[in-house]
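*Asks:* Sharing a model that was predicted from the sequence below.
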Amino acid sequence: MPKVLPFKAVLPNKAFVSLVVSRSYETYKKKELKAKLAYNPYSFLHILTPGFKFQHEISGVQRFNMVKNRYLEFHEREVYEYDTQEAYYIYRIQTHHNIYTGIIAAASIEDYKNDVIKKHEDTIQKREEVFKEYLKVVGFNTEPVLLTYPDDDAINAVIEKRTQGEADYNFAVVEQQLHSLWKIVDKESIAIIAGHFESMNALYIADGHHRSASSKLLAEEMFPQTGNEKYNYFLSFLIPESNLHISEFNRLVKGLNGLTKEEFLFRLDEIFRIENRGIELYKPSKKHHFSMYLDGEFYSLYLRKSYYNFQDPLGELDTQLLYNLILEPILGIHDLRNDNRIAYLSGKDNSIRMKKLIDEKEFDVGFGMLPVAITELKQIADAGLQMPPKSTYIEPKLLSGLTIYEF
């Protein structure tokens, strides 16, 4: 059922590509962003931060218009060029730990609206509206929505065959990653890829819920509407489920909601079997088991069997269990997005960083758990439910400015 189309991308000039591409804008700290803008005139960040040219901060519609102007300037300077024919783009990211390979294409907003492209996170309406207005002014997508699909032998075979040849783009970035891009333009391969995506029951959003929701809002405002207009699709990177990497977010909390350490442990003991693990770094090894760091010591929390009465896939999710059983009723945290008492840590060293922040008295208690499995993500999406915020840290993280989808 999913309709996944090839398209004519706007691509960086090969001479500039490693200078042009950037990480997602939100990942840059202020000093790093300023340095990138000051020393690299080709960075896509100049398009996203158009006021830097005049050393002036701008916002709202004025910023959106200037983003479009900077983009047009990059075209005029031949930093960007239009591809000559429709293509699927095989994109490979090689990091120290993994190699990710998928297909950049245009995904259907109609599929998103009809739940053929399934969601597992809630979105914030205000953010959707702001980004929709941005898209309306600038007229392009540049950061793909990350979609995942069941492994498919035929699609894998097309990718394997094409990547045996020389890449159309091959470059490294300062994060010590290698990036490669191959175009698929032959009709036979395009037909195989399109046909096999169409034979699937659904695709799943791994990352990019706000981007896809904003694209839907935009499409609903645009005319004419035959269904084939470019604004009825959005830029996507489709990756097989087996190649997706999901990590956990640890939770850190300020204060114990007025409880002493002993009172807090007594409350937990009603729900969990607790073992003091001392100063040795401890991470859970099974679902419904949690690690906790409190007052210089690690604890293991094993959910008591009497609480194994799950009503739906969301109720069985460890991030939801932590909220239902500890964060809300015991620690008094009701709003996981906006309460400034809670913070989140992701990445392979998150338990070490959690310990450090608590030892330095920035937080009082921290919790760790196993990563969400792809089967859990799909079950929750299939049931039309939404995970708590910061339930998954999903890789790969994609570059901005490599393939641009104009509409």
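*Replies:* Looks like it arrived, so ask away. Numbering: from 1, shown residues only.
*Asks:* from here on, contacts and neighbour counts on C-alpha atoms
*Replies:* Will do.
*Asks:* Just the buried residues of stretch 31-43, please?
*Replies:* Of all the residues in stretch 31-43, those buried under the rule 16 or more other CA atoms under 10 Å are Leu33, Lys36, Leu37, Tyr42, Ser43.
*Asks:* let's bring in a second model and compare:
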Amino acid sequence: MAIVKPFKAWRPNPELAQEIACVPYDVVNSKEARKLANGNPQSFLHVIKPEIDLSENTSVYDAKVYDQGRKNLYELLNSDAFLQEEHEALYIYQLVMEGRSQTGIFSCVSVNDYNNNVILKHELTRPDKEDDRTKHIIIQAAHAEPVMLTFRDSGSVTSYVNEYMSREDPIYDLTSEDGITHTIWKVDDKASLVSAFQDIPKLYIADGHHRCASAARAAKEMASQNPGHTGKEEYNYFPAVLFPMDQMEILAYNRIILSTPDNFLEQLKKEFTLSKNVKPVPSKKGMVSFYINDNWYGLTLKASEKNDPVSNLDITLLQNQVLEPLLDIKDQRTDPNIDFVGGIRGTDELEKLVDTGEASLGISLYPTSIEELLDVSDAGLLMPPKSTWFEPKLRSGLLIHTF
């Protein structure tokens, strides 16, 4: 069964929530974060991207960055901008983007569940990013941002949530600059939701593999330093928003290739039936669109003879049929000739990167489905890197878990 744990959240005073809430740390770089937080000392970007308060040539891995993050966090928490709940609670978090809503439970989940595969993974993590997040967690003695999990709902969680939202007022209701509405309800009646998740055997990481891994590493280190460790300490839990799988939407995670051989199109034509002037966005699974030389070309990937859930992912087929044999890209995680563009940026971003000469080739993919993600996780397998882009994104700075 999956454990959901109420917690005593720190949260912004409602009149300041709009100023404080910000995008997650991993969707903007330092330059973008500086611009977003400029003129707003209460932006939570000062906590999750603290390098923006240091000189621009400071490495994000410099010890000063971690110390600055802790300083910024506790200055906020100890100011009039934040309050801490007197009692543990759960929360309902609803996102609305372009008329489509998804509603989940904001709670803490168990590090033990992560270690014991009750919370299932589908991606490898990068050691440098894992090290970075672990240091932030330990030095801040806090989990500043939630991860996004999904689950198969029998209907009991959604039924409870819908009934609760219909009769209670939210504690936050704000619209971010990208037009997404973020609404949060506090749930003092915790027992019903905790009980509902006892019938849910597995949770699945949707977004936040590095934060999950780092929370587990931080807990292990904190336990090793605590002679009286019991397993019930707050560092054994980390915050997550859990959404039913039927409410989740995955966008494509597209690719750019920085350099291609002069005869790349001729090589494609030898292996596939190549169409010219196709639509930039593929219309179904197996179809891929390529942008090169001011034109969009399309082809259909060949199905794999293997039956496992990873082998027939479009990204796997692309790797095996195009990236490795034609472009010599053996590992998408490490090869410097490939980069990734989240689907929210659209195919216009691919065209711009190619047209300006920053890239040679843009690759537009059909999105991985949520069913494919769960099938891969259930099989204990891993997806290729950058297989899924979830949208809308959670807002950081609204509910903070300290230990």
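*Replies:* Thanks, I have the structure now. Worth saying up front: this structure is predicted, and the values here are computed from it rather than measured.
*Asks:* follow-up on the earlier one: among the buried residues of stretch 31-43 of structure 1, which pair sits farthest apart?
*Replies:* Leu33 and Tyr42 (13.5 Å; CA to CA).
*Asks:* Next step: the buried residues of stretch 31-43 of structure 1 restricted to helices.
*Replies:* Leu33, Lys36, Leu37 (DSSP state H).
*Asks:* Looking at these, spot the one nearest Tyr89 of structure 1.
*Replies:* Distances from Tyr89 of structure 1 to those, taken by CA to CA, are shortest for Lys36, at 27.4 Å.
*Asks:* In contact with that closest one, which residues?
*Replies:* By CA atoms under 8 Å, 6 or more residues apart in numbering, the contact set of Lys36 of structure 1 is Ser43, Leu45.
*Asks:* Same check on Lys29 of structure 1?
*Replies:* Counted by CA under 8 Å, 6+ apart, Lys29 of structure 1 has zero contacts.
*Asks:* now it: how far from Pro396 of structure 1?
*Replies:* 20 Å (CA to CA, to the nearest Å).
*Asks:* The aligned partner of Gln85 of structure 1 in structure 2: what's it in contact with?
*Replies:* In structure 2, the residue paired with Gln85 of structure 1 according to TM-score structural alignment is His87. Residues near His87 of structure 2 by CA under 8 Å, 6+ apart: Phe7, Lys8.
*Asks:* do that again at 7 Å, thanks
*Replies:* If you count contacts by CA atoms under 7 Å, 6 or more residues apart in numbering, His87 of structure 2 has them with Lys8.
*Asks:* what does Gly227 of structure 1 give?
*Replies:* By CA under 7 Å, 6+ apart, Gly227 of structure 1 has no neighbours at all.
*Asks:* Identify the residue spatially nearest to Pro12 of structure 2, adjacent ones excluded.
*Replies:* Nearest residue to Pro12 of structure 2, sequence neighbours excluded (CA to CA, 6 or more residues apart in numbering): Phe82, at 4.3 Å.
*Asks:* cool, Leu203 of structure 1 as well?
*Replies:* Ile117 (4.8 Å).
*Asks:* so which of the ones in helices among the buried residues of stretch 31-43 of structure 1 comes closest to Glu220 of structure 1?
*Replies:* Leu33 (34.3 Å).
*Asks:* Mind telling me what element the residue sitting furthest away from the middle of structure 2 is part of?
*Replies:* Distance from the centre of structure 2 peaks at Lys270, with 37.9 Å (CA atoms, centre = their mean). Taking DSSP states H and E as the definition, Lys270 of structure 2 sits inside helix 264-271.
*Asks:* how close does the helix or strand just after that helix sit to structure 1?
*Replies:* Scanning forward in sequence from helix 264-271 of structure 2 by DSSP H and E, the next helix or strand is strand 275-276. Strand 275-276 of structure 2, aligned to structure 1 and superposed, deviates on average by 2.5 Å (mean CA distance after the TM-score superposition for structure 1).
*Asks:* How far off centre is the following helix or strand past strand 275-276 of structure 2?
*Replies:* Downstream of strand 275-276 of structure 2, the next assigned helix or strand under DSSP H and E is strand 287-292. Centre-to-centre, strand 287-292 of structure 2 and its host chain are 25 Å apart (CA atoms, centre = their mean, to the nearest Å).
*Asks:* residues in contact with strand 287-292 of structure 2?
*Replies:* Identification of contacts with strand 287-292 of structure 2 by CA under 7 Å, 6+ apart yields 280-282, 296-301, 351, 360-366.
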